[in-house]
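Student: got a structure for you, letters missing:
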C-alpha cells in the first residue's frame, strides 16, 4: 500500500469516533506500530485534529472532513481523455471503473470547474477494433497480473500454429489497436509477448512469486538496451 493511501485509511478509521490504538491500526494496515506513530505525527503536523497519545490510543475530533480534491484544468482534461480511452479500448471492467472514477471526480470539483469534463474535446472510438471476447480477455489477464497467477494459454502464433504455454503474466501493453500480454514463458524460459486476439483461452495454473530476474522492470530495461544497441 502506498503511504498516501495508508494515511487516507488512518483518517477514515479515526473518523469512526472510536478510540483506536496504534497496534489496532497497525494490524488493520499490516505495518509496524512505529510506522503508525510516524504517520499519526505527520497527520497531526499537517493539521488533522487527532487527539491521543502512544500507549493509550487516538481519535479524531468531530466535524473534520477531508478537503476536496483539487485539479487544474489541464489535469481534468488529462483524466477525462484517459478515462475515455480506457472506456473505448480497455476491458469491460476497466471501462466501468473509468466511468465510476469520472463520476467521483466530477462530484468533488468546485463550481467553477464543474463543466470542464464535458468540455474536453478529446474523444476515443474503437470502431469495432475490440470484440467483447477481447475486452473480457483484457480483464482476465489484468486480474492475473494483479494476483500473481500463472496462466495456461491456448495460443496461435502469426502463422496460425496452435501452441500451449504456461506463463507468468507481468503486464499489458496497448499498441493503438492491439493489446499484448507481457509474460515470462516457462516453455521458452524467457520473456515473451502474446497478442490477446490470438489467445483462445486462459486457465489458472497456480500462483507464483516474483523473482528478481523475471519482472516487468527487467523486461523494460532489456528492451531499452536492445534499442540502444
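Tutor: Looks like it arrived, so ask away. None of the values given here were measured: they were computed from a predicted structure.
Student: use CA for all of it now, contacts and neighbours both
Tutor: Will do.
Student: Flag every buried residue along whichever strand in the chain runs longest.
Tutor: Identified as the longest strand of the chain according to DSSP state E is strand 162-174. By 16 or more other Cα atoms under 10 Å, the buried positions in strand 162-174 come out as 165, 166, 167, 168, 169, 170, 171, 172.
Student: take a look at this one as well, against the first:
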C-alpha cells in the first residue's frame, strides 16, 4: 500500500515540477519531493516479505501389518512334527503325558491315595473353583493354582495305613468319578474316568494342533502381505 501512495506522490510532483519549471527554487523543491517519493517507493518494495512456500503434502506410508509370532517356537520337536503332519498322537515326556486337545475327547486319569495328579494348563490359561466340576466332591479333592489344577483322592479302594500315624483309611469301592475343567481361553477338558488305578498319572498337559495350524497360516499371510508392500 505504501509504494502505491509513493508512486502517486512522484507523479503529482513531476507534473507540478513541469508546470513550475521556470522557477528554479520551486523546481528543485519538486525534484526533491520526487526523489523522496522514489526512495519511499523503493523502501516499501524492499520491506515486502517474500512469498511463503506452498506446503507440499508428503504421503505417509501405510503401517506394516503386525507379524504374528511363530507358534511352533517353543514346542517340543515331536509335538511340532505331529502338528505339521496333521497327526494327533499322545506323548510321554518323563512324568508328563502330553495329549492332543479336543473338546470331544475324554481323558482318563489314574490316581493313587496320598498322591496328587497335576493337570497343567497353558501359561496364559486360568480357571477357578466355579469352572472345575467334580462328579464326586466327597471322595475327591482339588487344588486350583495359577495355571494348573491338582486332583487327589480323599479315600482309597483298598484299606491303607498312613505311615507314621497308625491311622487306617478304610477301603471304599466307589472311588470312580469324572471331572470337567473350563478355562478363560474357552477350552473344556473332560476327564473320564477319574479313578484309583495304575500306572499313576502324575502330570498331564495338552497341545493344540488346530490352533497352531491356524496361527501359522495367519503368520504366513502377514509375511506375504509385507513382502508385497516392499
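Tutor: Thanks, I have it. Model, not experiment: these values are computed from the prediction.
Student: TM between them?
Tutor: Overall, the chain-to-chain superposition scores 0.23 on the TM-score scale (TM-score structural alignment, normalised by the length of the first structure); 85 aligned residues with a Cα RMSD of 5.6 Å.
Student: in the second structure, which spans are helices?
Tutor: With helices called from DSSP state H, the second structure shows them at 2-19, 24-46, 77-84, 209-229.
Student: Just put those helices in TSV and tack on distance to residue 91 of the second structure.
Tutor: Converted to TSV, the helices of the second structure look like this (distance: least, Cα to Cα, whole Å):
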stretch	distance to residue 91 of the second structure
helix 2-19	94
helix 24-46	88
helix 77-84	8
helix 209-229	14
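Student: The closest residue to residue 83 of the second structure other than its chain neighbours: neighbour count?
Tutor: Nearest in space to residue 83 of the second structure, with sequence neighbours left out and distances taken as Cα to Cα, 6 or more residues apart in numbering, is residue 209 at 5.2 Å. Residue 209 of the second structure: 21 surrounding residues under other Cα atoms under 10 Å.
Student: measure residue 209 of the second structure to residue 140 of the second structure for me?
Tutor: Distance of residue 209 of the second structure to residue 140 of the second structure, computed by Cα to Cα, to the nearest Å: 31 Å.
Student: helices or strands next to the helix or strand encompassing residue 76 of the first structure in the packing?
Tutor: Taking DSSP states H and E as the definition, one finds residue 76 of the first structure inside helix 73-89. On a contact count with 3 or more Cα pairs under 8 Å, 6 or more residues apart in numbering; DSSP states H and E, helix 73-89 of the first structure meets helix 92-108, helix 116-119.
Student: Does anything pack onto the longest strand that the second structure contains? Which helices or strands?
Tutor: When every strand of the second structure is counted residue by residue (DSSP E), the longest turns out to be strand 188-196. Under the contact criterion of 3+ Cα pairs under 8 Å, 6+ apart, strand 188-196 of the second structure touches strand 106-111, strand 176-182.
Student: again, only using 10 Å
Tutor: Judged by 3 or more Cα pairs under 10 Å, 6 or more residues apart in numbering; DSSP states H and E, strand 188-196 of the second structure is in contact with strand 106-111, strand 132-134, strand 148-153, strand 176-182.
Student: what angle do the first one and strand 148-153 make?
Tutor: Right, strand 106-111 of the second structure. Going by axes from the mean of the first three to the mean of the last three Cα atoms, to 10 degrees, strand 106-111 of the second structure is angled at 60 degrees with respect to strand 148-153.
Student: swap in the last one?
Tutor: Going by the same axes, to 10 degrees, strand 176-182 of the second structure is angled at 170 degrees with respect to strand 148-153.
Student: Next, the buried residues of strand 176-182 of the second structure.
Tutor: 176, 177, 178, 179, 181, 182.
Student: go on, stretch 220-230 of the second structure?
Tutor: Result for stretch 220-230 of the second structure [16+ other Cα under 10 Å]: buried residues residue 222.
Student: Then stretch 75-92 of the first structure?
Tutor: Neighbour counts over stretch 75-92 of the first structure (16+ other Cα under 10 Å) mark 76-77, 79-92 as buried.
Student: To residue 193 of the second structure, which of the helices of the second structure lies closest?
Tutor: Of all the helices of the second structure, it is helix 209-229 that lies closest to residue 193 of the second structure, at 24.1 Å by Cα to Cα.
Student: Compute the inter-axis angle for that closest one and helix 77-84.
Tutor: Going by the same axes, to 10 degrees, helix 209-229 of the second structure makes 80 degrees with helix 77-84.
Student: Next one: residue 93 of the second structure from residue 119 of the second structure, what distance?
Tutor: Taking Cα to Cα, one finds residue 93 of the second structure at 14 Å from residue 119 of the second structure.
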